[in-house]
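1. Sequence first, predicted coordinates after that:
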Amino acid sequence: MKNKNETRIPLRRAELISPFGVGAISTNNEGINMMTGVLDQWFKGSNVDLADYRFNESRLENILGVKEFRLPPDYRSTFGKNGGSLKNVDLKIPMILFPTWFYCNRCRKMEKLHLADISKKKCKHCNNGYLVQVPFVTVCKHGHIDDFPWNQWVHRDISNKCKGPLKLVSTGGATLTSMRVECTVCGENYKRSLKGITSKLDNGNISPLVTQVQEGKTFLCTGRKHWYGTNETAHEECLEQPFVLLRNSNNVYYPDVISALYLPGDYSSELKEVIEFLKQEPIAHEIETLKIIIDEKEKIATYLLSKFSVDLQTANNQTIIKALTVIEGESLVVEDNELEDIEKKLRYQEFCSLNETIDNQHLKVVSEFDEKLNSLMEFKKLGISKIHLVPKLRDTRVLFGFERLNSNQSINRDKIIKGRELLFRNPSSPENNWLPGYTVYGEGIFIEFNDEALTNWESKLVNEHFNLLQSRYNEIEAAGIVMGRELNPRYVMLHTLAHLLISEMIFECGYSTSALRERLFISKENGKEMNGFLIYTASGDSEGTMGGLVRLGEKDTLLQILERSINKAKWCSSDPVCTEIGVTSGQGIHSLNIAACHNCTYLPETSCEEFNRFLDRSLIVGLPNVQGVGFFEDYLKKIHAK
């Protein structure tokens, strides 16, 4: 029989990494909002065998400083089976009620429930209506989250302890001005409108709660870590100001996720044998001693080949040097000053691999078009230099923390430590030396653009147009809302094109929009230039996929998809509003989009690396009355002239 404090939420394992990881709000089968609990409780149960969930990815383990990664537990029922002899049965993800304040849909009286009351309830005041969760929460930039201070707000008193029922009254309008909270015990003088509670004062720097709960008093964050699940240990001192948000707002929860594609070449059968041999003791110890005496890997390789000629008879110097490099990379501890650029380094390694033709157990790359080898002019006119099909790839994604209010995607040691403190109640415990993640096998299409074509376009671009986005970005960067990054026209253009292609491909590849994902490889760093993106499946499994996406990467098919995507970008169903608003005030999160909205370029959050920011159709097709904005302007003119 189902426990009254159990509920069902239809979540996949991948969704417990993003967007519904620890500290995130999701909805159960009765429409009640729940919050995912701490990792300490994820594998609590009898007869637990962690071997079913453990997996490794050495590059990410070194960066995040953990021993292993684990898949979120899948539910395995004992129904009709001998449960005592089965492993990993009845493992459940801890979920906590949040927000805990409700109001009756009939009498409008409010009630605060316990965090374990996760089933739909009737109102105890009128016994006629059902309780509905309030839509507001308070959050701070340190990740804390709590209920809106209803008692303190209506009584205008930070220390108020009134226990009388409150009422949440609506006069029928569509804005917060039409809503007010009333105390049914303290009389007519204790009624207060909710007008302005979600606004930010003084250019977004001060929350209304800080100064308006009680005149002359400062209301600070409660330091509540609701996802810890206990009132005793879920509070800490916090001097930050709390902001009021709608519970389903994007900025209530930003998961910190780092991902890595499997890098090939390291695990050919011959190289794998050499690596395993050199890792054995006392050989590994001898190699470490040699490194102290000899600096050059070539000399160490020659020595090893001579001493272990029988065991290494099929290897040569180059194979041993590569094996030593791989072992060194696997055991390398990433220094703090390297973390800031670690994401860029990971991307460049993957970019180099995707530029090669490879046939490996975990990665297969096939060349479909190369401007140096192929005479097909249509792709050259589009500025495309290379198209590689990726029939097989392995993607690993790991959750290492989360943020609220603002998303800063930089990685540093302090952020990793803070993330563990948010995800674990006891982050320093030896048994908590892991992080949740998942690995899937999928397929993809890698497209690289000609650097010279992009540079020529950027030099002719009407700078006033891109400067609109650049100036908005500079403002929020100065406010510390986003990290400093390389933002340029090619980044926004290629990012937008990736979105347009995904939106077009779903009609033919058999995947849904949320099943496809982008991976951007864009950098102007000298010697490490990258000008491409990978569109790949995000919903594969251990058996891979059926090839529906790769098929679309064949030359003739992809050319048609590209032309349709570019043509459709000329018009949005919200135009001219979409373009005009983007130019005048910006759109999307922090106004970091220009001509881009839900009707033309937005993708599900799981598909976009940038949370649907840095998008602009104008950089694809241009503007009606301005020449020299769109990268594909000339190409479109030639198509329409035919």
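-> The structure has been received and is ready for your questions.
2. drop to CA atoms for contacts and neighbour counts, all remaining ones
-> Fine.
3. Contact partners for the nearest residue to Ser573 once chain neighbours are set aside?
-> Taking C-alpha to C-alpha, 6 or more residues apart in numbering, and ignoring the residues beside it in sequence, Ser573 has Asn599 as its nearest neighbour in space, at 6.3 Å. Counting by C-alpha atoms under 8 Å, 6 or more residues apart in numbering, Asn599 makes contact with 572-574.
4. just Arg517 next, same as before
-> Contacts of Arg517 were listed using C-alpha under 8 Å, 6+ apart, and they are 502, 535-538, 606-608.
5. picking that back up, would you show me how to pick out the buried ones of the contacts of Asn599 in PyMOL?
-> Remark: buried members of the contacts of Asn599, expressed as a PyMOL selection using 16 or more other C-alpha atoms under 10 Å:
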select buried, resi 572
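6. Ends of stretch 174-186, what's the gap?
-> The distance separating the two terminal residues of stretch 174-186, taken as C-alpha to C-alpha, to the nearest Å, comes to 28 Å.
7. rewinding a little: hmm, which of the contacts of Arg517 are the buried ones?
-> Judged by neighbour count, with 16+ other C-alpha under 10 Å as the criterion, the buried members of the contacts of Arg517 are 502, 535-538, 606-608.
8. let's bring in a second one:
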Amino acid sequence: MSTNYFRRVGTARASHLMYTAGVGALIDLPNFSVLVKGLESWSHQGLPGHVIDEPRLRTAVNRSLQLYGAARIHELRAAPWMEGADNSPKDWPAQGVGVPVTPFPQWLRCTACNLLAPIDAEAFAFVNNNPRTPHEAKFVHDCKPGKPLAVAARFTLVCTSGHLDEFPYAPFVHHGNACTKAPRPLLRMKDHGGNQAANVTLECVACGERRNIRDAMGERGQRHLPRCRGRHPHLGTFDAGCDEQATLMVAGASNQWFPITLSALALPPAKDADLAELVEERWAELQSVTSRAIFDAFARTPAYGYLKDHDPEAVVAAVLAHQDRLDGKAAQETAGTLTTGDLLSPEWAVLAFSSADDATEDFALEDVPVTEGLADLFADVRQVQRLREARALIGFTRLDAPDPESPEIATPVRLARTSQNWVPASEVRGEGIFLRVREDLMAEWEERMRKSPAMQAHREAFARFRTNRKSDRLRGEFDPMHGWPGERYLALHSLSHLLIRAISLECGYSSASLGERIYAGDEESPHTGILIYTAVPDAEGTLGGLVSLAEEPHFERIVRRALRDAARCSSDPLCAERLPKDPADYLHGAACHVCLFVSETTCERGNRFLDRRFLVPLGDESDQVLTPISLRP
């Protein structure tokens, strides 16, 4: 390690590296920005306890990534971290542990003289001398006493195939030609301000050529930009043959990076589970059970006590059959398409129908009597007194966000150059409330809504949304309704948001501390469940404040308050009358930040598919309301 500076440049929470800025994303530090590098650069050597064990999630990751045999993912790993590193930051082990990053963009601008040059130019120096304050790391320019700060130039190029590149400042200023006075000219970047668009002038120091960045903006500006070079800076590679048109983007734009994640709840092992499913979920544990003798040895171990509930020969046969499938003796799905495993159906089965006697150290349920005032709406209310959620990052996209129902919408980017047997993961422990809406009530409402003009407006807006997406337009022919979540999802999702907002007011949890899982099922297997749970990795999620709200009389009061609040919005009548109409392609109706929207870290669908007119009467078609008469405010 160099004696001139220390390696650590900042800190980030594990959840931040999963959902906000993981592999391939830019992280804004106080003085410059960095790019999280690919998995080849990560190191967990000598770090204990970094493996997260969740067989169901590991199986879903392999299904989604189309990995079989030796190429399968065997481990879910937490971000490299060492306890006590902050107490001895000068020690080499502490300096060597962490998530690897590299400065990006690698063009810097001096905040005093506006000099614009690449990071490796002699004009700039890196300063990071205090190991206890890594956030003070910075680049400086020796243009005047005090060495003013040099910050990252904020423009980049991206494409829908997930590539990211530096903005070509020098070729752009010289209209695609080389500078006549210097082979690697220095530039100056002057920001003139204004509120219409970027108004930044670039000037060559050597020859005096000038150009405004506005010439590269918008669809007309794309003809002044080069074709995408296919660069993946997090991997250090270039994809030859990318024919996408590069798009100008500000480095901190929210559509620069979208994670592709999977999450699963740790469920108690099902005693009567299908053996093939059990072996697939617990393959890392059972892959060596290839004979009766090995089975007997495993079954005598407390950790494998669940094997006693199954026939030994059947278990051995299931293990050998699964190994055959992994070796390619069974048909495999077409490569190149992301498919998500069914993670929600097993959770629905356990949450809705399992007994409280099936509790484990990661999962515990307790039934709560449904009060008379709520019996017309809910079939069950259950306290989830303990739960553990594991989350895995399997890729990312740029420009277009991935859709859990239509994973083909955006082009996924890999996290590593070469095959790895692990992916980044995190886990949180918390508590929750599970609600099961009456199936007869939901089925009758769903049948009415199929012909409702309001629901038809939502379906048409979804088709326009799919048609207007960049990735879909480039793909050509496609089904614009593929991925439509269905009518009951809109009702369950809207009800979930109403309750989350009411709960956050009742018990002191911020809405960003809560998460939701909607169990709507599909046409073949419809479900009617909502799980609201604490989704933050700290003590706030395990204090019992959420599950206590499911008890009488608190929960009925919360439900009534939620419906009462939904009937009025300070943005009415604009909010109450809102329905997406051509050419609008937004995916919500009577919903806004005042009445239904929550933090995007809380909502599983980015505040889409919401409409409170399906829960409470808003003065229009009252027959479209799901909520029974007895609960209307």
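-> Happy to help now that I have it. Since this is a predicted model, take the numbers as computed values, not measurements.
9. Make sure Glu458 of structure 1 is indeed in a strand.
-> No. If the criterion is DSSP: H, G, I helix; E, B strand; the rest coil, then Glu458 of structure 1 is helix and not within a strand.
10. and it, what pairs with it in structure 2?
-> Under the alignment (TM-score structural alignment), Glu458 of structure 1 pairs with Glu446 of structure 2.
11. My guess is that match contacts Arg488. True?
-> Yes. Here Glu446 of structure 2 lies in contact with Arg488, judged by C-alpha atoms under 8 Å, at a distance of 6.2 Å.
12. Please identify which of these two sits among more neighbours.
-> Here Glu446 of structure 2 and Arg488 are set side by side on neighbour count (other C-alpha atoms under 10 Å), and the busier one is Arg488, at 24 against 19.
13. What residues does the counterpart of the more buried one in structure 1 make contact with?
-> For Arg488 of structure 2, the aligned position in structure 1 is occupied by Arg490, per TM-score structural alignment. Contacts of Arg490 of structure 1 were listed using C-alpha under 8 Å, 6+ apart, and they are 454, 458, 522.
14. secondary structure class for the equivalent of the last one over in structure 2?
-> Meaning Ile522 of structure 1. Aligned by TM-score structural alignment, Ile522 of structure 1 pairs with Ala520 of structure 2. Following three-state DSSP, Ala520 of structure 2 is assigned to strand.
15. Kindly tell me how buried Ala520 of structure 2 is, as a neighbour count.
-> With other C-alpha under 10 Å as criterion, Ala520 of structure 2 counts 24.
16. Kindly report the same for Glu447 of structure 2.
-> Here the neighbour count serves as a burial measure; for Glu447 of structure 2 (other C-alpha under 10 Å) it reads 12.
17. post-alignment, the helix or strand containing the match of Arg488 of structure 2 versus structure 2, mean distance?
-> Assignment of secondary structure by DSSP states H and E places Arg490 of structure 1 within helix 489-509. On the superposed models, the aligned residues of structure 2 are on average 2.2 Å from helix 489-509 of structure 1, with distances taken as mean C-alpha distance after the TM-score superposition for structure 1.
18. Can I get the contacts of Arg490 of structure 1 in a markdown table including distance to Gln627 of structure 1?
-> Supplementary listing: the contacts of Arg490 of structure 1 in a markdown table, determined by distance: C-alpha to C-alpha, whole Å:
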| residue | distance to Gln627 of structure 1 |
| --- | --- |
| Leu454 | 16 |
| Glu458 | 13 |
| Ile522 | 25 |
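19. how about the strands in the stretch 501-633 of structure 2?
-> Using DSSP state E, counting those that start in this stretch, the strands of the stretch 501-633 of structure 2 run over residues 514-521, 526-534.
20. got the end-to-end distance for stretch 97-116 of structure 1?
-> 6 Å.
21. I'd like the distance between Leu618 of structure 2 and Ser494 of structure 2.
-> If you go by C-alpha to C-alpha, the gap between Leu618 of structure 2 and Ser494 of structure 2 works out to 14 Å.
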